[in-house]
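> this one's structure only:
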């Protein structure tokens, strides 16, 4: 074997080894690139899922907030309407006059006096315009009492005893309040039938 042949064999071996190393390096590089691409795809998918989740959460929060705001506005509107109905009822009651007012006041006065002893001297308060009516009802019913002054109400009476600590509020207002509270659900249902 000649030196040229040995050199040529070494060169061939070196080329083969170089090609093998290059091939292995290219395969390794391709594997690294493929792994990097898989990692990048996985990261992109995770980020997309996070973004989609964030968007969904924000959408749900905004939707929930909008529903709450709408509910609050509906409740506010209902309160306003109920307030207007209550005001209209008060106006109707305040407008009761004549025989109807006399009969209602008589019933409220008699019912209030049943809470006191027969010998109690009664102080009766009422609407300023009802002073003469109350005094005449006290006389007609034979009750020991006097009109003791104005009471801020729509009508009716507030009766107190000079000797006891009892006070009976039989005003149109107190009766309206009781009826209103007892029937508020029904009133609301009728006004806002769905």
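It's in. On a predicted model such as this, the values are computed, not experimentally measured, just so you know.

> going forward, measure contacts between C-alpha atoms and count neighbours the same way
Noted.

> Run a quick check on residue 146 versus residue 135, I expect a contact.
Yes. Using C-alpha atoms under 8 Å, residue 146 makes contact with residue 135 at a distance of 6.6 Å.

> And the helix or strand residue 20 falls within, what does it pack against?
In this assignment (DSSP states H and E), residue 20 forms part of helix 3-94. Judged by 3 or more C-alpha pairs under 8 Å, 6 or more residues apart in numbering; DSSP states H and E, helix 3-94 is in contact with helix 172-191.

> Below is structure B, check it against A:
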């Protein structure tokens, strides 16, 4: 075998080996590129999912916040409406006059008298506009006297130093009691809710 043949065989073997290495390198490069593309697609998909979750979270937070704000506005509107109704009722109560006012005041005075013992000395306070009415009514009750003005819609406040008893039978106190007892029904009527069954 000649030296040229040996050299040619070595070159052929080197070329074959170089081809194998190049093919292996290309195959490996293709695998790396495919893996990188798959990883990139997974990263992109994960980022898209994160963005969608973030959007959904923000949408839910915005919706929740909007619902809460709407609820607060409804509650505030209801409070304002109830306050207006209360003021209107107070105004109408303050405007009661004549025999109706006299009868209501007399009923409250009778209930007040029951709270004090006989022979009690009781001072009675009332609305300035009701001084004459109260003075007339108190004339039938020995020991009871009109003592001055009390800021109220009507009715009376009575107190006795001897028994340390104070009775508030004003229209205001009656209204407060009725208002508290009937607030659910008042709200139901005002805001078209089902009236709760007692």
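Ah, there it is. Small disclaimer: the values here were computed from a predicted structure and weren't measured.

> Give me the TM-score for these two chains.
Aligned and superposed, the two chains score 0.97 in TM-score terms (TM-score structural alignment, normalised by the length of structure 1); 193 aligned residues with a C-alpha RMSD of 0.9 Å.

> Pull the distance from the helix or strand following the helix holding residue 20 of structure 1 to the chain's centre.
Proceeding N to C from helix 3-94 of structure 1, the next assigned helix or strand is helix 98-113, under DSSP H and E. Helix 98-113 of structure 1 sits 40 Å away from the centroid of its parent chain (C-alpha atoms, centre = their mean, to the nearest Å).

> Average offset of helix 98-113 of structure 1 relative to structure 2?
Superposing on structure 2 and averaging over aligned pairs (mean C-alpha distance after the TM-score superposition for structure 1), helix 98-113 of structure 1 comes out at 0.5 Å.

> Tell me which other helices or strands that helix touches.
By 3+ C-alpha pairs under 8 Å, 6+ apart, helix 98-113 of structure 1 packs against helix 131-140, strand 156-161, strand 167-171.

> Check the mean deviation of the next helix or strand after it from structure 2.
Next in sequence after helix 98-113 of structure 1, counting helices and strands by DSSP H and E, comes strand 122-126. In the superposition with structure 2, the aligned residues lie an average of 0.3 Å away from strand 122-126 of structure 1, counting by mean C-alpha distance after the TM-score superposition for structure 1.

> what residues does strand 122-126 of structure 1 touch?
134, 144-153, 155-162, 171 (C-alpha atoms under 8 Å, 6 or more residues apart in numbering).

> where's the spatially most central residue of structure 1 relative to residue 190 of structure 1, distance?
Central residue of structure 1 (C-alpha atoms, centre = their mean): residue 72, 5.6 Å from the mean position. Per C-alpha to C-alpha, to the nearest Å, residue 72 of structure 1 is found 20 Å from residue 190 of structure 1.

> Residue 84 of structure 1 now?
With C-alpha to C-alpha as the criterion, residue 84 of structure 1 and residue 190 of structure 1 are 15 Å apart.

> Equivalent analysis for residue 5 of structure 1, please.
Following C-alpha to C-alpha, the distance that separates residue 5 of structure 1 from residue 190 of structure 1 is 112 Å.

> Any chance of the helices and strands packed on helix 98-113 of structure 1 in CSV with distance to residue 34 of structure 1 and mean neighbour count as columns?
Listed next are these as CSV, based on distance: least, C-alpha to C-alpha, whole Å; neighbours: other C-alpha atoms under 10 Å:
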stretch, distance to residue 34 of structure 1, mean neighbour count
helix 131-140, 101, 16
strand 156-161, 93, 26
strand 167-171, 89, 20
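
> wait, which of those is closest to residue 1 of structure 1?
strand 167-171 (135.0 Å; C-alpha to C-alpha).

> what about the closest one, how far off from structure 2?
Looks like 0.4 Å for strand 167-171 of structure 1 (mean C-alpha distance after the TM-score superposition for structure 1).

> now what about that strand, what contacts it?
108-109, 112, 115, 126, 153-161.

> switch the cut-off to 10 Å
104-105, 107-116, 122-127, 151-161, 175, 177 (C-alpha atoms under 10 Å, 6 or more residues apart in numbering).

> With stretch 64-71 of structure 1 instead?
With C-alpha under 10 Å, 6+ apart, stretch 64-71 of structure 1 has contacts from 58-63, 72-77.

> what about the one in structure 1 that sits across from residue 73 of structure 2 in the alignment, how many neighbours?
Aligning on TM-score structural alignment places residue 73 of structure 2 opposite residue 73 in structure 1. Residue 73 of structure 1 has 12 neighbours, counted by other C-alpha atoms under 10 Å.
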